[in-house]
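>>> This is a predicted model, with the sequence first.
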Amino acid sequence: MSRLSSATLATLPADVARPRYDRGAVRCGVVHLGIGAFHRAHQAVVLEQALNAGDLRWGIVAASLRSPGVRDQMAPQDGLYTMLVRDGVADRAQVIGAVQQVIVAPEEPDALLAALASPDTHIVTLTVTEKGYKLDPATGALIESDPQLAADLASLDKPQTAPGYLVAALARRRAAGLPPFTAISCDNLPHNGRRLRGAVLALAQRHDPALAEWIAARGAFPETMVDRIVPATTAEDVAALGALLGVEDQAMVKTEPFLQWVIEDQFCGPRPDFGPGVQVTAAVAPWEEAKLRLLNGAHSGIAYLGGLAGIDHVHEVLALPEARSFVDRLWDEAETTLSPPDELDVAAYRRDLMARFDNPTLRHRTRQIAMDGSQKLPQRLLATIAARLEAGQGIDALSLAVAAWIRWQAGRDDQGLAHQVDDPLAPQIATALAGGDSAAARVDAMLRFEAVVPPALAGQGAFRDALTGWLEVLEARGALAALADLAEGRF
């Protein structure tokens, strides 16, 4: 079967949407660090809207900071790929052409620096996951012991980290008399713009204090909140799309109809007319907080409890009445900690979230969501728990989700089947847990991880007791029994 490419676009079925602009006339106003499925189903789609509307300044140079996988998928396809939107009733296919070039940073660091320093570049977006910022989740300080960051602290000739590339490129722009770009974090981090700015300024300060002052005075790091469920693509997905299109697309992404991008109104240069799905606002934090504590918090709980029960997909977990009860209970607890903007109807948001979780065609894997839990839990669950305890409120559902994360670290589910614990702290956590001879001891070991659990929360007896109680249930009787206990009020 032929590959999707510029040459095969005309052969696609008539109902497949495709670029309505001349790709050869596009200028690349955006550099994206961390090209993966989420970017291709979210930010790139928004920029495709701008290009289709006739503003050809917003093509994308995308970069992988690690592996050549996405480049090798997209290069034979001239950067084209298909977004398959699945709503549970029908599929809608759209070929996206916004990505003009994919660079593998370790292979071509100079090419990435040149793109970042180009006069055409006005915006840099990032989806590098929490660990890509090289920041301690608890303190926000640079993790100077990280080998890649240590290399960037020593020299920025060939950067190895996202902050390193930004600082090196901003230095080039300053030397060339160009303005800085707007740097937009699109990762699920609380205060992601502030954190990205802090990482960039801290690294710049170590190399050139005058550069740090210039970035602080003239640069822009808006806060953002992004939301779209993008499950991992499978070989079966690629085969099914090939049968639909008549060409093979190794770079396809599948997603849901919902797309949201809330961006703080803080830019230091041109920006596109973002169009549908994007809201530019003075305050992102209330939106971000609602998304992290409702959608992401529930997703983590579903992932660990469902994964322990041996259930592969989110919609399959939610088919269990006790799991739906758990999610509603977690949302009841989290909702009291929110300060939602006037435009957000929390009750309607919760209904929409449950409908999104129930979408059977997405096949969102619990193990995909379970990745990097040590980096995600502080903002998804632990901050909510701290707020509830400070208000003298209960944490039954929230603490069950955290206990399930601890149980997941053992590397075996309730049936005794082994799974990979995909987490940057996995070796340290495994060592700590191995030294515990009881659920209480294992909880104490986890509470000593200050990079995950803030000391003030770790010292809360109610939190320790709740985790210990739930971990005892999970270890003795499994995740389904714990969910039933919560639903029936036995905890």
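Structure received.
>>> switch to C-alpha atoms for all contacts and neighbour counts from now on
OK.
>>> could you point out which element follows the strand or helix carrying P427?
Taking DSSP states H and E as the criterion, the element that holds P427 is helix 426-434. Counting by DSSP H and E, the element after helix 426-434 in chain order, helix or strand, is helix 439-447.
>>> Second structure follows, compare the two:
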Amino acid sequence: MKQAIHFGGGNIGRGFIGELLVRSGYEVTFVDVAETLVDEINARHAYHIEVVGNEPKTIHVEHVKAINSNMNLEELLDAFVTADIVTTAIGPNILKFIAPNIAKGLARRVKKNEAPLNIIACENMVGGSTVLKNFVYEHLADDVKAKVDRCIGFPDAAVDRIVPIQHNEDPLLVKVEPFCEWDVDRTGVVGAEPQIEGLTWVDNLEAYIERKLFSVNTGHASIAYMAYLKGIEDIAAAMQDEEIVSFVRRVWAETSELLIEKYGFDREKHAAYIRTAEERFKNPHLSDAVTRVARGPKRKLGAKDRLVSPASQLIERGKKPEALATVIAAALRFDYADDPEAVEVQNYVKEHGLEKAITHFTEIPAGTELFDLILAKNAELKK
């Protein structure tokens, strides 16, 4: 069998990337530091995935094993020599911590095997593989870097699958939604593109990153902030509220116009993508607390993030993003006391006023069309 190394034995690793790799003929070695998890995988060499939704099903996944990188580093380094692909799903903040071991593994590999190898970071971030590559190169000797440049690819990826918060009696069981998407930039590949079921190789990854960000993430945030203002506690309940559903469809209408105009997405196919997103949020098995989805307003209000970026781009194209401006105003009113970022935003508003807060958190200049639109929408929300 082909050999895959996957960093991260958690729910995304087992319930998404690992399963697609096994389905595509790979034996998957999960790399983790959770001793109990590693031991359980090695005791069974298999686990189950439950797909939850209108058509539930159970998937049996086998041909798996695990390495504890804290206890069996030599085994991990040897695995790099024969690996056919390396993937990660560990969280953006952990990439720098696995980089030293990846660097050691690559140094051992290129001494013995110069066959092409691609390393794909499947993280909820932009340019994850490139970020990982930079961390790895910090730990490579110059002569090794030259070989790695020739043999090792770090193609960036965009991934999307909702894995709900869960507490299962079986420690290896993972519950996931039916939908999943894994897009990878073919321009970053070294050698032939690995053929993996469920993975789509694309020429313009930015288009797919923004499609996901401005559709799924923007929609999710929009539902959460508007639901919070109405006192609704979870996303599935919010999606039973006709006013909120109607509103998020207006948000999607705005972002859809931007994406279709900017990237040339087929209008009917994109409409189907939006309908799928709406059904995902209606799935009661995937419902999340409104306050958890809305958390981190400081980050979500960033100039390049899910709310301000599409609104700004629409303004540049001569369009008026009424719904997006409303969400931005609602995010600035998110005052959940248990969220440190929400507290920070509210304290800034109290101390400096809303107008300065808008520019401080969104980088939208005072007096611009979008700035004035947000102020107007805030006044409407007050009523």
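Nice, thanks for sending it over. None of these values were measured; they are calculated from a predicted model.
>>> Can you calculate the TM-score here?
Aligned and superposed, the two chains score 0.81 in TM-score terms (TM-score structural alignment, normalised by the length of structure 2); 377 aligned residues with a Cα RMSD of 3.6 Å.
>>> Need the residues that contact the helix holding P427 of structure 1.
When contacts are defined by Cα atoms under 8 Å, 6 or more residues apart in numbering, helix 426-434 of structure 1 is touched by residues 409-410, 442, 445-446.
>>> how about a markdown table for those residues, with neighbour count and distance to L113 of structure 1 added?
Shown next, in a markdown table, are the contacts of helix 426-434 of structure 1 (neighbours: other Cα atoms under 10 Å; distance: Cα to Cα, whole Å):
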| residue | neighbour count | distance to L113 of structure 1 |
| --- | --- | --- |
| Q409 | 21 | 38 |
| A410 | 17 | 42 |
| R442 | 21 | 46 |
| A445 | 17 | 43 |
| M446 | 17 | 40 |
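>>> To which residue of structure 2 is D485 of structure 1 aligned?
In structure 2, no residue is equivalent to D485 of structure 1 according to TM-score structural alignment.
>>> how close does the counterpart of D87 of structure 1 in structure 2 sit to R280 of structure 2?
In structure 2, D87 of structure 1 lines up with G53, judged by TM-score structural alignment. From G53 of structure 2 over to R280 of structure 2 the distance is 9 Å, taken as Cα to Cα, to the nearest Å.
>>> any shared contact partners between these two?
Contacts common to G53 of structure 2 and R280, judged by Cα under 8 Å, 6+ apart, are E177.
>>> So the two - more neighbours on which side?
R280 (21 against 18; other Cα atoms under 10 Å).
>>> Which helix or strand contains the alignment partner in structure 1 of that one?
Using TM-score structural alignment, the partner of R280 of structure 2 in structure 1 is R356. Assigned by DSSP H and E, R356 of structure 1 belongs to helix 346-358.
>>> who does that helix touch, helix- and strand-wise?
With contacts defined as 3 or more Cα pairs under 8 Å, 6 or more residues apart in numbering; DSSP states H and E, helix 346-358 of structure 1 has these neighbours: helix 314-318.
>>> one more time with 10 Å
Helix 346-358 of structure 1 sits against helix 297-308, helix 314-318, helix 321-335, with contacts defined as 3 or more Cα pairs under 10 Å, 6 or more residues apart in numbering; DSSP states H and E.
>>> can you tell me the mean distance of the last one from structure 2 after alignment?
Read that as helix 321-335 of structure 1. Aligned to structure 2 and superposed, helix 321-335 of structure 1 gives a mean residue distance of 1.1 Å (mean Cα distance after the TM-score superposition for structure 1).
>>> helices or strands next to that helix in the packing?
When contacts are defined as 3+ Cα pairs under 10 Å, 6+ apart, helix 321-335 of structure 1 packs onto helix 285-290, helix 297-308, helix 314-318, helix 346-358, helix 383-390, helix 396-408, helix 479-487.
>>> Neighbours of the counterpart of V251 of structure 2 in structure 1, how many?
Matched to structure 1 by TM-score structural alignment, V251 of structure 2 sits across from L330. Neighbour count of L330 of structure 1, defined by other Cα under 10 Å: 24.
>>> Good, wrapping up.
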